[in-house]
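Student: Fold the following and give me the result.
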Amino acid sequence: MSTDNQLVLDLRGVIELTTLSQSTIYAMAKKGEFPKQRRIGSNRVVWLRSEVVAWLEQKLAA
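Tutor: All right, here's what the predicted structure looks like:
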């Protein structure tokens, strides 16, 4: 799945983009160290691609 032109990412997209595991993403989010997920339906959450990319760029620059 290509994530280049998407406004939002599901969990699979976040994993693909960051190469982090699901458990790492949720653990970091719980500690406030990862962009916040957004609920867009009763059983659906997404992340804003721009926030995930900005977070990743910050990590790579450090």
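Student: from here on, contacts and neighbour counts on C-alpha atoms
Tutor: Noted.
Student: Pull out the buried positions in the longest helix anywhere in the chain.
Tutor: The longest helix of the chain (DSSP state H) is helix 49-61. For helix 49-61, a neighbour-count test (16 or more other C-alpha atoms under 10 Å) marks 49, 52, 55 as buried.
Student: In contact with the first one, which residues?
Tutor: It refers to residue 49. Applying C-alpha atoms under 8 Å, 6 or more residues apart in numbering, we find residue 49 in contact with 6, 7, 8, 9.
Student: Distance-wise, check the closest residue in space to the second one that isn't next to it in sequence relative to residue 38.
Tutor: So that's residue 7. Distances taken as C-alpha to C-alpha, 6 or more residues apart in numbering put residue 49 closest to residue 7, at 5.6 Å, once the chain neighbours are dropped. For residue 49, the distance to residue 38 equals 11 Å [C-alpha to C-alpha, to the nearest Å].
Student: please give me the structure for this one as well, since I'd like to look at both together:
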Amino acid sequence: MSAVDRLIKMAEVQDLTGLSKAMIYRLINRGSFPQQFKPGGFASRWSECEVLDWRESQRVKRGLENDGRSD
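Tutor: Here you go, the predicted model:
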């Protein structure tokens, strides 16, 4: 992981997660996605490290769920 945590825009969050803007805000409201920072005005930015950590946690969660399947 990078030593410097960048603040990224919504478009990059969408690219990294594959989620729509509406789904990202829905998950934030549920407490299931990293909260955005408000640097000023209407701008919103997310911690790149937090988004990447969230993405990895989803992969791990999916892997654990798949381990219980009988194929």
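Student: Quantify their similarity with the TM-score.
Tutor: Superposed pair, TM-score by TM-score structural alignment, normalised by the length of structure 1: 0.87. Supporting alignment: 58 aligned residues with a C-alpha RMSD of 1.4 Å.
Student: Can you pull up the most central residue in structure 1?
Tutor: In structure 1, the centroid-proximal residue (C-alpha atoms, centre = their mean) is residue 14; its distance is 4.1 Å.
Student: Next SSE downstream of the host helix or strand of that one?
Tutor: Following DSSP states H and E, one finds residue 14 of structure 1 within helix 11-18. Past helix 11-18 of structure 1, heading to the C-terminal end, the next element that is a helix or strand (DSSP H and E) is helix 22-30.
Student: Using the aligned residues only, give the average distance of the helix or strand that that next one is followed by to structure 2.
Tutor: Next helix or strand after helix 22-30 of structure 1 toward the C-terminus (DSSP H and E): strand 38-41. In the superposition with structure 2, the average deviation recorded for strand 38-41 of structure 1 is 0.6 Å (mean C-alpha distance after the TM-score superposition for structure 1).
Student: counting contacts, what elements does strand 38-41 of structure 1 pack onto?
Tutor: Applying 3 or more C-alpha pairs under 8 Å, 6 or more residues apart in numbering; DSSP states H and E, one finds that strand 38-41 of structure 1 contacts strand 44-48.
Student: Run the angle between the strand it packs on and helix 11-18 for me.
Tutor: Per axes from the mean of the first three to the mean of the last three C-alpha atoms, to 10 degrees, the angle that strand 44-48 of structure 1 makes with helix 11-18 is 30 degrees.
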